[in-house]
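Novice: Quick one, what's the 3D model for this:
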Amino acid sequence: MSARMASAGGRWRLLEAEWPEDPYYNLAVEEAVARAVSEGVAPTTLRLWRNDNAIVIGAFQCVSLEIRLEECVKYGVKVVRRFTGGGAVYHDICNLNYAISFRRPSPIPGDNVLEGYRMVGGAVITGLEKLGVKAEFIPVNDIQVGGRKISGMAGTLTRNLLFIHGCLLVGSNIEILSRVLNVPREKLEAKGVGSVRARVTTLRDELNREITMDEVKTALLKGFEEIFGVEFMPGELTSWEKKMAEDLYRNKYLTVNWNLGPCRGCPDRDRDALILRRIGLAGGD
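Specialist: Sure thing, here's the model as predicted:
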């Protein structure tokens, strides 16, 4: 897909590299690209990509509390931990993930994550408007349509990096999403809804038609171009990024310890480790 060129506010790299069948490698690439931008060996980069049938859990979350692992076994849903905080998210091939890596100082006002959510969210909202969907940014990090969540974001800030990524529900299977994620009833009630189904929506449902990923990508790129005043140059992973991704893949994202996370004293840890291996985790401890 070709990127639409915009005004002369700078050039950003556009990556569409994805491995939908391997969420562990997708997340390794996510971190490798962020590191490359942080190190100054890659330019500001927007990556658009997909996973197929996976849960991506926040860096500080407990697997047992956030995920129904037996349902993951039933539906063949893999589980991978990302390097940013935030909540667990269900990905399938009808989601579109967006990730933007800025080397600091960034063009984000205040150069911080909270304003990053607002500005990146504004770009996504502008893109959705191109498709005929009226969305709004709900602090801290949600995008909603008619009170229902259609996208959420997470991010991180280091000395040299401002990183924001999110997941846009295009035509996702809400039935599986509602079964594999363990959303406490208190959280739903706090949002004024009785079920996960009532809490989220998809582009397909809002438009009442099927929509292609190319349509969505084109609209999102236009949104980023307008909000940030940039033009996109389609690119590929560099040799530096490929090497870093391979190292992260084998030594981090394929390991049980990383994916189970910080809950070392969890009484269910051994059981959960067996289940993670059963649903696709091939790496060691």
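
Novice: alpha carbons only for contacts and neighbour counts from here, please
Specialist: Fine.

Novice: So Asn51: helix, strand or coil?
Specialist: Assigned with DSSP: H, G, I helix; E, B strand; the rest coil, Asn51 falls in the coil class.

Novice: Could you report the neighbour count for it?
Specialist: A total of 25 residues lie near Asn51 under the criterion other CA atoms under 10 Å.

Novice: can you tell me which residues contact it?
Specialist: Asn51 sits next to Glu18, Trp19, Pro20, Glu21, Asp22, Pro23, Asn26, His91, Asp92, Ile93, Asn95 when contact means CA atoms under 8 Å, 6 or more residues apart in numbering.

Novice: One more pass at 7 Å, please.
Specialist: By CA atoms under 7 Å, 6 or more residues apart in numbering, the residues touching Asn51 are Trp19, Pro20, Glu21, Pro23, His91, Asp92, Ile93.

Novice: Out of those, which comes closest to Leu69?
Specialist: Proximity of the contacts of Asn51 to Leu69 (CA to CA) peaks at His91, which lies at 15.2 Å.

Novice: quick one: that closest one from Val79, how far?
Specialist: Distance, His91 to Val79, by CA to CA, to the nearest Å: 10 Å.

Novice: Quick check: neighbours shared by the two?
Specialist: Each of Ala54, Ile55 lies in contact with both His91 and Val79 under the rule CA under 7 Å, 6+ apart.

Novice: Could I get the full set of helices for the protein?
Specialist: Residue ranges of the helices in the chain, as given by DSSP state H, are 23-39, 63-66, 69-75, 113-130, 174-180, 185-190, 196-199, 203-207, 213-228, 239-248, 256-260, 269-278.

Novice: Let me have those helices in CSV, adding mean neighbour count and distance to Ile138 as columns.
Specialist: Output for these, formatted as CSV (neighbours: other CA atoms under 10 Å; distance: least, CA to CA, whole Å):
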stretch, mean neighbour count, distance to Ile138
helix 23-39, 23, 25
helix 63-66, 18, 22
helix 69-75, 17, 30
helix 113-130, 22, 9
helix 174-180, 17, 21
helix 185-190, 12, 15
helix 196-199, 16, 14
helix 203-207, 16, 17
helix 213-228, 20, 18
helix 239-248, 17, 33
helix 256-260, 21, 29
helix 269-278, 16, 34
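
Novice: Would you do the same for the sequence below? I want to compare the two.
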Amino acid sequence: MRGEYKVPGGKLVAAEVEVDDGILSTVRISGDFFAEPDDALENIDRALTGMPEDASVQQMSAVVTAAIGPQAHLIGFDADAVAIAVRRAVGRATSWSDHTFQIIHGAAETPQLQMALDQALTESVADGTRPPTLRIWEWERNAVVIGSFQSYRNEIDHAAAEQFDVTVVRRISGGGAMFIEPGNTITYSLYVPGSLVEGLSFERSYAFLDDWVLGALSELGIAARYVPLNDITSPVGKIGGAAQKRLASRDAEARNKLGGAVLHHVTMAYDIDAGKMTQVLRIGREKLSDKGTASANKRVDPLRSQTGMPRADVIDAFKDHFRGRYRTADGVITESERRRAEQLVTEKFGTGAWLHRVP
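Specialist: As a prediction, the model looks like this:
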């Protein structure tokens, strides 16, 4: 059995594994990485041989770290990457190539329904009723999306929000507030089974799930990079921010097979009115500076200015890059998913109790 793991920004690690009676009887690690001293790779293979087939990433990583010792240097990969490759080889984790991803790019939706659709589609993936999916959002109105744990009154100037007709909603993931103007932002969500990020910490999974869009931006001539924990940036400033939420399946069989599901969503600035943003959001000049502008009178426009392309063409380039990289099929939101989302709007995302859960 063979498994591979490409370290975001690093090298490819491959694991060839044989299993006898639940034990790793043969393990051979290879890849285009660098390792010193020369016998480090043999020590890794030897250390993993004899481990239980169902050993966790943490257990295997600890064994690898102990086997190579503190003087060894792993360049372009690490012990976790080795463990993830082994887990994929024995079918305990999946890779991008194991899935066919649906791509959904539908009509504009209200902010409340967008929040609800994120939860509904993540639930569907967790339950095994939907394949992994990339969804491109369209916004029906101006909005601010605050993180699950942010204080409404600390983040939002309520009078300014009303003045500029901005609807404030709260999402299920953590992180900071996002200022939205229809036509001036690009928002997408990835809904993937937990098996795709199995063994990855939250921090590693951000880089892993953002890797494809960095490739898409590179093709557009933007030297974008991932900045921990959740930012995508370029030499002229921040482009966008990501957030994640992991949900368990409501079905025990699917939960054991898929490991639940991960919601990974990103909002990027195409051409935002920074003056309006700083009136609605209670953010200081220092925070604004990492969004590519030193003055509230300027616009935050990294995607427009760096590509010179209309927003629709940038989105099409993103989708084309994703299609060229993975197996895909066009998809739609199902009737049952929309009913579930509408229920969530009524019971959760459209309520004052949810919006002001942190006053």
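
Novice: Need the TM-score between these chains.
Specialist: With the length set by TM-score structural alignment, normalised by the length of the first structure, the two chains reach a TM-score of 0.79; 251 aligned residues with a CA RMSD of 2.6 Å.

Novice: now the helices of the first structure as JSON lines including distance to Phe83 of the first structure?
Specialist: JSON lines is the format used below for those (distance: least, CA to CA, whole Å):
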{"stretch": "helix 23-39", "distance to Phe83 of the first structure": "7"}
{"stretch": "helix 63-66", "distance to Phe83 of the first structure": "15"}
{"stretch": "helix 69-75", "distance to Phe83 of the first structure": "21"}
{"stretch": "helix 113-130", "distance to Phe83 of the first structure": "15"}
{"stretch": "helix 174-180", "distance to Phe83 of the first structure": "21"}
{"stretch": "helix 185-190", "distance to Phe83 of the first structure": "24"}
{"stretch": "helix 196-199", "distance to Phe83 of the first structure": "25"}
{"stretch": "helix 203-207", "distance to Phe83 of the first structure": "27"}
{"stretch": "helix 213-228", "distance to Phe83 of the first structure": "24"}
{"stretch": "helix 239-248", "distance to Phe83 of the first structure": "11"}
{"stretch": "helix 256-260", "distance to Phe83 of the first structure": "10"}
{"stretch": "helix 269-278", "distance to Phe83 of the first structure": "18"}
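
Novice: Minimum distance to Val145 of the first structure: which of those helices has it?
Specialist: Nearest of the helices of the first structure to Val145 of the first structure, taken as CA to CA: helix 203-207 at 8.2 Å.

Novice: So which elements touch the closest one?
Specialist: With contacts defined as 3 or more CA pairs under 7 Å, 6 or more residues apart in numbering; DSSP states H and E, helix 203-207 of the first structure has no helix or strand neighbours.

Novice: before we move on, back to that, can you say which of the helices of the first structure is nearest to Ile150 of the first structure?
Specialist: Of all those, helix 203-207 comes closest under CA to CA, at 7.5 Å.

Novice: So what touches the closest one?
Specialist: Outside helix 203-207 of the first structure, the residues that touch it by CA under 7 Å, 6+ apart are Leu169, Val170, Gly171, Glu210, Ile211.

Novice: The fourth one and Leu203 of the first structure: what is the separation?
Specialist: In this case it means Glu210 of the first structure. Applying CA to CA, the value for Glu210 of the first structure to Leu203 of the first structure is 9 Å.

Novice: which non-adjacent residue is nearest the aligned residue in the second structure for Leu69 of the first structure?
Specialist: Under the alignment (TM-score structural alignment), Leu69 of the first structure pairs with His158 in the second structure. Excluding its sequence neighbours, the residue lying closest to His158 of the second structure (CA to CA, 6 or more residues apart in numbering) is Val280, at 7.3 Å.

Novice: what's near enough to touch the corresponding residue of the first structure for the one you found?
Specialist: Residue pairing (TM-score structural alignment): Val280 of the second structure is matched to Val180 of the first structure. The neighbours of Val180 of the first structure, taking CA under 7 Å, 6+ apart as the test, are Ile67, Arg68, Glu71, Cys72.

Novice: closest to Thr156 of the first structure among those residues?
Specialist: Checking those against Thr156 of the first structure by CA to CA gives Ile67 as the nearest, at 22.9 Å.

Novice: Surely that closest one is in contact with Arg179?
Specialist: No. If you go by CA atoms under 7 Å, Ile67 of the first structure and Arg179 don't touch, sitting 9.1 Å apart.

Novice: re the thing from before, what about the helices of the first structure, which gets the closest to Leu161 of the first structure?
Specialist: Minimum separation from Leu161 of the first structure across these (CA to CA) falls at helix 23-39, 5.0 Å.

Novice: Can you list the helices and strands that that closest one packs against?
Specialist: strand 95-103, helix 239-248.

Novice: and if we set it to 10 Å?
Specialist: strand 45-49, strand 54-57, strand 78-81, strand 95-103, strand 161-169, helix 239-248 (3 or more CA pairs under 10 Å, 6 or more residues apart in numbering; DSSP states H and E).

Novice: and the angle from that helix to helix 239-248?
Specialist: 130 degrees (axes from the mean of the first three to the mean of the last three CA atoms, to 10 degrees).

Novice: Helix 23-39 of the first structure maps to which residues in the second structure?
Specialist: Under the criterion TM-score structural alignment, helix 23-39 of the first structure matches residues 111-127.

Novice: And the matching stretch against the first structure, how far off on average?
Specialist: Mean deviation of stretch 111-127 of the second structure relative to the first structure after superposition (mean CA distance after the TM-score superposition for the first structure): 1.0 Å.

Novice: So what does Ile222 of the second structure match up with in the first structure?
Specialist: Per TM-score structural alignment, Ile222 of the second structure is aligned with Val133.

Novice: show me what contacts its match?
Specialist: By CA atoms under 10 Å, 6 or more residues apart in numbering, the contact set of Val133 of the first structure is Ile125, Thr126, Gly127, Val145, Gly146, Leu203, Glu206, Leu207.

Novice: I figured Ile44 of the second structure hits Ile29, correct?
Specialist: Yes. Between Ile44 of the second structure and Ile29 there is a contact at 7.7 Å, judged by CA atoms under 10 Å.
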